[in-house]
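Trainee: Below are the sequence and a predicted model for it; my questions follow.
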Amino acid sequence: MLWLKRNLFFSVSLLVILGFFGYGCFYLYSKWDESGTIQKSLEETDANLKKIYDSSGVFPSKTNIDIIKVQAEQLKSFVADATKIKARVEFDARITPSNFKTLLDNSLADLNKQAEQARIPVAQRDFSFSAIKPLVSFPEGSVGFLAEELADVKALCGILFRSEITSLDNLRRVPVCKPDLDAGGSLDYHTLTGRTNEITGDAVSVYLVTFQGFSESLASVLDNLQRSPYGFSVHLLSVLPGSPMKAPAAPAPQPFGQGAANTAPPLTRNAPVQAGRAPAGPTGAQGVRRLETLADEKAFKVAMIIEIAKPLVAAK
């Protein structure tokens, strides 16, 4: 005890040193597993790098990097050229409300006239503008967006009518103003939103279309969309059984040789004649040739999501 009192400073220093030594041992032990995990990760990274350097495939050499840069420039040039080819659906973004009201009435009347001339039943006589048509004043800032959608609908319906569909059941657009939003349960709208193409910078508008037709009508719709100067693209297509209607049937067979109008058999390239003939009749009468039914196609219902890519117009 006397020695401890005489060497108090030395004793305290020894205790502190022993404490630090114990803490160091504990810290080393606690970090041992972490060191093993880091070492394993380094070994895996080193092995992956060796695979890249030792592989005979793509290697991030200067030559390959230069090739990628050239191809990236070619891709940018291709996108720029493709953007120039596409035409924007023309509309007046600065149209006045009064002029838009006149344009809307005239456009809807013209679309209905086109449908009647093509003998295509249309379920929506207002073509998704039923909430807008009765208005005489429009929310501030909405006329330009409505004029743009009206131009899109006219272009889209023109393609559908030219494709000789059987009927136009539904056409939906994006709600762009308060009257559209207030008609929440209407079949004129969908919940999809437009977007901007990150590569080309095009603004993309989305429309949902449902119509009935035959396989030829569907093929014609897709072909006309592809041939259109506007940036139409189909992103989803669903086909379901339609209403019970059949494709136009061949005319009823008539006996030949019984009048001046039937001097030649009405044979066609697309309607082969059946092999058999009717039993021979009186002298001078010929057998009856009947047309063979090659297909009995029934109409089906088509629902598709159509996007319109519109090149951005520089502000004037």
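Mentor: Received it, and whenever you're ready, just let me know what you need.
Trainee: hey, let's count contacts and neighbours off CA atoms from now on
Mentor: Noted.
Trainee: what's near enough to touch the residue nearest to the spatial centre of the chain?
Mentor: By CA atoms, centre = their mean, the chain has its centre lying nearest to His235, at 2.4 Å. Residues near His235 by CA atoms under 8 Å, 6 or more residues apart in numbering: Met304, Ile305, Ile306, Glu307.
Trainee: can you redo the residues you listed as JSON lines with secondary structure?
Mentor: Formatted as JSON lines, the contacts of His235 follow (DSSP: H, G, I helix; E, B strand; the rest coil):
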{"residue": "Met304", "secondary structure": "strand"}
{"residue": "Ile305", "secondary structure": "strand"}
{"residue": "Ile306", "secondary structure": "strand"}
{"residue": "Glu307", "secondary structure": "strand"}
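Trainee: Relative to Asp296, which of those residues is nearest.
Mentor: Met304 (24.7 Å; CA to CA).
Trainee: all helices of this structure, in order?
Mentor: With DSSP state H as the criterion, the chain has helices at 2-6, 8-30, 32-54, 62-85, 97-117, 143-162, 178-182, 215-227.
Trainee: angle of the second one against helix 32-54?
Mentor: Compare the direction of helix 8-30 with that of helix 32-54 by axes from the mean of the first three to the mean of the last three CA atoms, to 10 degrees and you get 40 degrees.
Trainee: Structure two is appended below for comparative analysis:
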Amino acid sequence: MAWFKKNLWFVVICLVGVALLGLATLFALSQSDKGGVVALELADATQQYKDLNSKKELPGDQKNNNIETAKQENIRLQDFSTRVTSYLAPANVPTNLNNLNFSVRLNESISKMRLEAARINVILPITNGYWFTFASQKSAVEYKGIQNMAAQLYDIEGIVKILYDARVHSIAQLKRPPATPDEPNNGDFLTRNAKTNDSAIVTPYEVTFTGFSSELARVMQGLANATNCFVVRTVGVGQAGGPTSAKLTTIAPPPMMMNQFGGGRYGGDRYGGMMPQMAAGAAPKPKAPNALLDENKLRITLQLDSVRMQAAAKK
């Protein structure tokens, strides 16, 4: 007893150690059992994977030939890819341009568009010397971002040709993104810039012109049939505010936005459900004229995106 009293703490520590050792042994045995279960599950999953990987695809039966169907779908996919790639083909823009030959091409293009406007009596924003958004480059000696500028000139030529073919009455304004961040802005630039990814280049444009609804229809048809791929983002239509002048600085009512379902084309009080009841004896409020139904001259603003494949992405 005397020894236990003297070594009481030693005995207690030994007993605690033995208990902890027993608990550790039980824990290790339980985890070993779980490890065995996980190993069995892994082996079973591995065997299922091997079985599935070794099986052949089902060819189908007499009614459904899966292999032949897959071949036909692959042919259709290749045909669709070819047609889309040809429609979004890289723009026919000259490459390896230098300052001299780009200057010649720019001046020739501007001159041709001016002469064609005069020939078919399309009024331009400036009677003499309109540069179709390239006024900042008319006296340039060295051009920055020549390739981007050449691609935008190609798009502008396509847009202007569509407007000319539609016989619009006048071109009020053309806008494009700057070809380079430091290109001087003469009021012809958009705040949105072109976007580029691995496959395509999307360049925004804004076109404002005047004409009747028939000219608008021909412009939309021309955009749909253009060799350039143009995507119409919005169409704004409003009455042209009086006789058309060369500057076109005044606009009457704000443009009405249209979407693919015709929203904004007709007022909500025309087809938009119940009309509010008017008080007895109250005079009806005059309705604003419908720009598309009243055949007056229209001022039309189109926001477009030009989409073209990058040459490196074409396979």
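Mentor: Here it is on my side, so go on. Being a predicted model, the structure only gives us computed values, none of them experimental.
Trainee: that older thread, kindly reformat the contacts of His235 of structure 1 as TSV and extend each row with neighbour count and distance to Phe10 of structure 1.
Mentor: What follows is these, written out as TSV (neighbours: other CA atoms under 10 Å; distance: CA to CA, whole Å):
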residue	neighbour count	distance to Phe10 of structure 1
Met304	17	89
Ile305	17	87
Ile306	21	88
Glu307	20	86
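Trainee: Looking at the residues you listed, which is nearest Val313 of structure 1?
Mentor: Glu307 (18.2 Å).
Trainee: Excluding chain neighbours, what is closest to that closest one?
Mentor: Leaving aside its chain neighbours, Glu307 of structure 1 sits nearest to Val206 (4.6 Å; criterion: CA to CA, 6 or more residues apart in numbering).
Trainee: Could you measure from Thr85 of structure 2 over to Ala194 of structure 2?
Mentor: Between Thr85 of structure 2 and Ala194 of structure 2 the computed distance is 20 Å (CA to CA, to the nearest Å).
Trainee: what's the answer for Ala217 of structure 2, then?
Mentor: Taken as CA to CA, the span from Ala217 of structure 2 to Ala194 of structure 2 is 27 Å.
Trainee: next one: Asp33 of structure 2
Mentor: For Asp33 of structure 2 relative to Ala194 of structure 2 (CA to CA), the value is 63 Å.
Trainee: Among these two, which residue is more densely surrounded?
Mentor: Ala194 (18 against 12; other CA atoms under 10 Å).
Trainee: ok, that one touching Thr203?
Mentor: Yes. Counting by CA atoms under 8 Å, Ala194 of structure 2 does reach Thr203; the two are 4.4 Å apart.
Trainee: what is in contact with those two at once?
Mentor: Pro177.
Trainee: So Arg218 of structure 2 sits against Tyr164, correct?
Mentor: No. At 10.2 Å, Arg218 of structure 2 does not count as touching Tyr164 under the criterion of CA under 8 Å.
Trainee: Out of these two, name the residue with the larger neighbour count.
Mentor: Using other CA under 10 Å as the criterion, Arg218 of structure 2 and Tyr164 rank with Tyr164 on top: 21 against 17.
Trainee: separation between that one and Glu157 of structure 2?
Mentor: Taken as CA to CA, the span from Tyr164 of structure 2 to Glu157 of structure 2 is 10 Å.
Trainee: which residues sit in contact with Gln303 of structure 2?
Mentor: Pro204, Tyr205, Glu206, Val207, Val232, Arg233, Thr234, Val235.
Trainee: Going through those, which ones are buried?
Mentor: Among the contacts of Gln303 of structure 2, those classed as buried by neighbour count (16 or more other CA atoms under 10 Å) are Pro204, Tyr205, Glu206, Val207, Val232, Val235.
Trainee: Those into TSV, with extra columns for distance to Asn186 of structure 2?
Mentor: Putting these into TSV (distance: CA to CA, whole Å) gives the following:
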residue	distance to Asn186 of structure 2
Pro204	17
Tyr205	15
Glu206	15
Val207	16
Val232	25
Val235	24
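Trainee: Closest one of those to Pro90 of structure 2?
Mentor: Using CA to CA, Pro204 comes nearest to Pro90 of structure 2 of the buried ones among the contacts of Gln303 of structure 2, at 16.5 Å.
Trainee: Identify the residue of structure 1 aligned to the closest one.
Mentor: Taking TM-score structural alignment, the alignment pairs Pro204 of structure 2 with Val206 from structure 1.
Trainee: ok, now which ones touch that match?
Mentor: Residues near Val206 of structure 1 by CA under 8 Å, 6+ apart: Arg173, Val174, Leu192, Thr193, Gly194, Ile305, Ile306, Glu307, Ile308.
Trainee: got the angle between the lengthiest strand in structure 1 and helix 215-227?
Mentor: As assigned by DSSP state E, the longest strand anywhere in structure 1 is strand 231-246. Calculated by the same axes, to 10 degrees, strand 231-246 of structure 1 forms an angle of 170 degrees with helix 215-227.
Trainee: May I see the buried residues of strand 231-246 of structure 1?
Mentor: Those would be Gly231, Phe232, Val234, for strand 231-246 of structure 1 by 16+ other CA under 10 Å.
Trainee: Excluding residues flanking it in the chain, which one is nearest the second one?
Mentor: Leaving aside its chain neighbours, Phe232 of structure 1 sits nearest to Ile308 (4.6 Å; criterion: CA to CA, 6+ apart).
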